[in-house]
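Trainee: Structure of the sequence below:
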Amino acid sequence: MAVDNLLERITDYANRPDPYPLYAELREAGVARQQDGSYLVGTYHDIAALLHDPRISADPRNHTAPSRGWAEDGPKPPFLRLDDPEHQRLRGLAMRPFGPPHSPGRIDAMRGEISRITEELIETLKDHGQIDVVDDIAYPLPVTVICRLLGVPREDEPLFREWSDAIVASADVRSEEDSTPREQAGSKARAEMGGYLVDLAEQRRGHPTDDMLSAFVNEPDPAKRLTDEELAATAVLLLIAGHETTVNLITNGVLTLLRHPDQLDRLRQDPGLLPNAVEELLRYEPPVHMRERIPLANIEVAGTTIPRGTTVVLALAAGNRDPQRFRDPERFDPARPDNQHLGFGSGIHLCYGAPLARIEAQIALGALIPRLGTARLLQDPPPYRRNAMLRGPRHLPIEL
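Mentor: Okay, here's the model as predicted:
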């Protein structure tokens, strides 16, 4: 079959339940030029090399095509979509109240609270014969955690959920004729959500509280303060990234374990395998399937020349099942050795929130596994989210 429409087929909602045969086609091709002029890369070693290549930009303003949602004279993208040195500066400032070296114990100290939130969620479901893993556990847990970490009122969740949906949709990798309406909706949502978060932060200026928004506006060193624009972009990124991917990680974890009852039983018998199992889930069913990059010069990948300024889609989920890198890659193995997956990306943009996501997934799955012994899926495949880049079930109904 022709590979010049692979992106269209991968992003077709009909293939959301199982895009892996398409990823195998992509790996066979190595690099596939698409009808819209973009390029797909699907082999592990090529993806890893490109994620570490300084000639590859994350900044959408480096497209030779029109703005793709980020105008030169508009707001700067968040640090996730910037290159060094600006990326390094903003990521470093965002990291100060989050993790090492300035706040080394912050995330680890939340283990007790995350466990308590998880147990409270599960306790409310103890008499339920059926639950939706997404709505009942996988979504409320990371949302509650990131709200407390940032200092966002949990009761405002319906407000920022609408903004989050629009922003995530605008960032999706899709093959479509006109992405303008989606990008405009995303820009509007970013502006509104950013204004909301800056206003919350300003309420704490001079009145510090134990949250990240407060830490940002009460930074004593003028050289280490974020501007209002930077604060808005950073806070929006942290609030969205702090829950969107973790929802998928937890939900895909439950789905995978219920599809592999032998491995579920193995983890029930040996809970010490759980950290390894989470790493295997990040490889086998990752929450992020694709990332978009832009070459700053003509580059050659697997014998194909990719022109400067074009879109390159790195299919991380395809690389995670590359038989040239992983032995028996289609097998889910919670004890898999040498599991240097691409579930959190790689290179300078390695996921900022990976330590928190790992802890949340370990605690959530650790609490659920003993209760899944007689559980069964009520829908398989379950209904999936529309998003192809952040792939995961929209609902996961199970019977306990």
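Trainee: hey, let's count contacts and neighbours off CA atoms from now on
Mentor: Will do.
Trainee: For N5, which non-adjacent residue is closest in space?
Mentor: Using Cα to Cα, 6 or more residues apart in numbering and skipping the chain neighbours, the partner closest in space to N5 is Q34 (5.7 Å).
Trainee: quick one: contacts for the one you found?
Mentor: By Cα atoms under 8 Å, 6 or more residues apart in numbering, Q34 lies in contact with V3, D4, N5, L6, L7, L40.
Trainee: Next: Q184.
Mentor: G69.
Trainee: Distance of it relative to I294?
Mentor: Remark: distance between Q184 and I294 (Cα to Cα, to the nearest Å) = 21 Å.
Trainee: Same question for S179.
Mentor: Distance, S179 to I294, by Cα to Cα: 18 Å.
Trainee: Which of the two has more residues huddled nearby?
Mentor: Neighbours per residue, other Cα atoms under 10 Å: of S179 and I294, the larger number sits with I294, 24 against 13.
Trainee: helix, strand or coil for the more buried one?
Mentor: Secondary structure, DSSP: H, G, I helix; E, B strand; the rest coil: I294 is strand.
Trainee: Could I get the contacts of Q34 in CSV, plus columns for distance to W163, secondary structure and neighbour count?
Mentor: Formatted as CSV, the contacts of Q34 follow (distance: Cα to Cα, whole Å; DSSP: H, G, I helix; E, B strand; the rest coil; neighbours: other Cα atoms under 10 Å):
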residue, distance to W163, secondary structure, neighbour count
V3, 35, coil, 19
D4, 33, coil, 18
N5, 31, coil, 15
L6, 30, helix, 22
L7, 26, helix, 26
L40, 29, strand, 25
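Trainee: ok, now which ones touch L282?
Mentor: By Cα under 8 Å, 6+ apart, L282 lies in contact with L249, H341, L342, G343, F344.
Trainee: change it to 7 Å
Mentor: Shown in contact with L282 (Cα atoms under 7 Å, 6 or more residues apart in numbering): G343.
Trainee: what's the answer for the one 10 residues further on, then?
Mentor: Taking Cα under 7 Å, 6+ apart as the definition of contact, the neighbours of E292 are T311, V312, V313, L314.
Trainee: my guess is T144 contacts R154, does it?
Mentor: Yes: with contact defined as Cα atoms under 7 Å, T144 reaches R154; the gap is 6.3 Å.
Trainee: before we move on, back to that, most neighbours among the contacts of E292, which one?
Mentor: Among the contacts of E292, L314 has the most neighbours (other Cα under 10 Å), with 26 neighbours.
Trainee: where exactly do the strands run in the stretch 51-200 of the chain?
Mentor: Remark: strands assigned in the stretch 51-200 of the chain by DSSP state E, counting those that start in this stretch are 56-57, 130-132.
Trainee: Please generate a structure for the following sequence too, so the two can be compared:
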Amino acid sequence: MTTTETPGMLRRILDYSSRADPYPLYTELRRTPVSLQDDGSYVISTYGEITDILHNPHLSSDRRNLSCPTAGAADETTPPFINLDPPEHDRLRRMAMRHFGPPHTPGLVTGLEPDLAAIVSGLIDDFAGKEQIDIVDDFAYPFPVTVICRLLGVPREDEPRFRLWVDDIIIAIDYNPKTDPKEKLDKGVQARKDLRQYLGGLLEQRHGRPGNDLLSRLANDDGPDGRMTDEEIVATANLLLIAGHETTVNLITNGMLTLLRHPQVLQRLRDEPDLIVPLVEELLRYEPPVHIIPWRAAYSDITVAGTVIPKGSQIMLMLASGNRDPDHFHDPDRFDPDRRDNQHLGFGSGIHLCFGAPLARRETHIALTGLVRRLDRPRLVADPPPYRRSPILRGPVHLHIEQGDG
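Mentor: Down below sits the predicted model:
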């Protein structure tokens, strides 16, 4: 049954003071699986209902279908496919996948493994002589950024430029016109324009010049579905550049933090390297890099857990809450790398299942294995560490550790 008692709970979850540990609040939120907010939106917090929504063909991922479009929606003249619905979503995702994974490029991720291992090894080599290491700045950020730049064909030396834009875009995702200064939204809108213009410039250089990077392939390949327009290529590259490193940074950092909080599991991973595969799946459940899908729109009136959600309503999916739902996961607040049948929501579900999940998984396998194998008695400097502002893409902004005798 829907109540209006939980808007205050959502505000507490979104407030920065809860960033280090929102999970007790998720427990309270799940008491009302579907909760109506002050602004007319609906929050879904339980596993079964979230999964149903993600597989419901009557739900739209296009913000332009909201009765009251979210801030910045009008700026998306050519949204990335993650913010589109079939058939356009399916066409664009299929065209991108031709160059990113099976069935047309099945060896992409496995072919990258020597490079991934070399990047990880080099970054850990650079820890030598440092009294303190920041897992974020010294490792978890530069690793996936280097990888996605190589894949896309974005010059790695341009990272300081696009990092500022990406930061402003991420900060603006959860813009609330009632509580946030308009400058937060304006900076995000301008950053999206600047990043699109930058990627558009790189794309212009690829036309008529086939190459191995993704921008070149998209610019010059005519597959069964034809060729993307330049605007569609830029929107796709924008999505892959941001999602290709932001979520992986969080996954690696949350993973190392979790291992340091569970030293017996860290030692076990040293002794049993094959444990890394189920361990990362459990990390995706226990400390996922994405906590919230901030919008879905109802094409028509729908009923969820006995609650009628009107057409055009905004629906917010609390993925991290679903991942700790005791009605689906046994002892959900325990980190258990031996957990069986771990059908988590760490990469979402349904037609919008994370496009880059295979790469993110393999990057995290190699990153955490390398850190655990080579760090000497690592320990946290501060627990909890400082967190990023975003409640949607949740992870530490820094994770300082010491190693050795100290």
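Trainee: hmm, back to that, of the strands of the stretch 51-200 of structure 1, which stretch is the most buried?
Mentor: Of the strands of the stretch 51-200 of structure 1, the one with the most neighbours on average (mean count of other Cα atoms under 10 Å) is strand 56-57, at a mean of 23.
Trainee: That one: how far from the chain's middle?
Mentor: With Cα atoms, centre = their mean, to the nearest Å as the basis, strand 56-57 of structure 1 stands 19 Å off its chain's centre.
Trainee: how about T369 of structure 2, what's its partner in structure 1?
Mentor: Taking TM-score structural alignment, the alignment pairs T369 of structure 2 with G366 from structure 1.
Trainee: Give me the neighbour count for that match.
Mentor: The burial count for G366 of structure 1: 19, using other Cα under 10 Å.
Trainee: Could you look up the SS state of it?
Mentor: helix.
Trainee: So between T144 and R154 of structure 1, which is more surrounded?
Mentor: T144 (18 against 15).
Trainee: still on that earlier bit, Throw the strands of the stretch 51-200 of structure 1 into a markdown table and include distance to R331 of structure 1, thanks.
Mentor: Formatted as a markdown table, the strands of the stretch 51-200 of structure 1 follow (distance: least, Cα to Cα, whole Å):
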| stretch | distance to R331 of structure 1 |
| --- | --- |
| strand 56-57 | 32 |
| strand 130-132 | 26 |
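Trainee: What lines up with N218 of structure 1 in structure 2?
Mentor: Using TM-score structural alignment, the equivalent of N218 of structure 1 in structure 2 is N220.
Trainee: Tell me the residue in structure 2 aligned with A318 of structure 1.
Mentor: Matched to structure 2 by TM-score structural alignment, A318 of structure 1 sits across from S321.
Trainee: which residues of the stretch 301-400 of structure 1 fall in helices?
Mentor: 316-319, 354-368 (DSSP state H, counting those that start in this stretch).
Trainee: got the buried residues for the longest one?
Mentor: Buried positions in helix 354-368 of structure 1, judged by neighbour count with 16 or more other Cα atoms under 10 Å: 354, 356-366, 368.
Trainee: Check stretch 334-352 of structure 1 too.
Mentor: Of all the residues in stretch 334-352 of structure 1, those buried under the rule 16+ other Cα under 10 Å are P334, A335, H341, L342, G343, F344, G345, S346, I348, H349, Y352.
Trainee: Any idea how far apart the tips of it sit?
Mentor: Length of stretch 334-352 of structure 1, first residue to last, Cα to Cα: 24 Å.
Trainee: which bit of structure 2 covers that stretch?
Mentor: Against structure 2, stretch 334-352 of structure 1 falls on residues 337-355 (TM-score structural alignment).
Trainee: next one: stretch 37-51 of structure 1
Mentor: Residues 40-54 of structure 2 are matched to stretch 37-51 of structure 1 when aligned by TM-score structural alignment.
Trainee: Counterpart of L396 of structure 1 over in structure 2?
Mentor: Aligned counterpart of L396 of structure 1 in structure 2: L399 (TM-score structural alignment).
Trainee: Could you tell me how many residues sit around K130 of structure 2?
Mentor: When counting by other Cα under 10 Å, one arrives at 10 neighbours for K130 of structure 2.
Trainee: Revised request: answer the last question for I146 of structure 1.
Mentor: Count around I146 of structure 1 with other Cα under 10 Å applied: 20.
Trainee: Aligned counterpart of it in structure 2, please.
Mentor: By TM-score structural alignment, I146 of structure 1 lines up with I148 in structure 2.
Trainee: I figured that match hits A243, correct?
Mentor: No: using Cα under 7 Å, I148 of structure 2 is not in contact with A243, being 9.4 Å away.
Trainee: Quick one: neighbours of D156 of structure 1, just the number.
Mentor: Number of residues near D156 of structure 1 (other Cα under 10 Å) recorded here: 10.
Trainee: And for the one 3 residues further on?
Mentor: By the measure other Cα under 10 Å, the count of residues near L159 of structure 1 is 11.
Trainee: if we can go back for a sec, show me what contacts the match of A318 of structure 1?
Mentor: Y26, S45, T46.
Trainee: can you rerun that using 10 Å?
Mentor: 22-30, 44-47, 50, 285-286, 291-292, 345 (Cα atoms under 10 Å, 6 or more residues apart in numbering).
Trainee: now swap in L372 of structure 1 and tell me
Mentor: Counting by Cα under 10 Å, 6+ apart, L372 of structure 1 makes contact with V254, L257, L258, P261, L264, D265, R268, L365, I398, E399, L400.
Trainee: Please type out the ChimeraX selection for whichever of those residues turn out to be buried.
Mentor: Remark: buried members of the contacts of L372 of structure 1, expressed as a ChimeraX selection using 16+ other Cα under 10 Å:
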select :254,257,258,261,264,265,268,365,398,400
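Trainee: in what helix or strand does the residue nearest to P144 of structure 2 when sequence neighbours are not counted lie?
Mentor: Using Cα to Cα, 6+ apart and skipping residues adjacent in sequence, the residue nearest P144 of structure 2 is H245, 5.0 Å away. Using DSSP states H and E, H245 of structure 2 sits in helix 230-261.
Trainee: so that helix corresponds to what in structure 1?
Mentor: Counting by TM-score structural alignment, helix 230-261 of structure 2 corresponds to 228-259 in structure 1.
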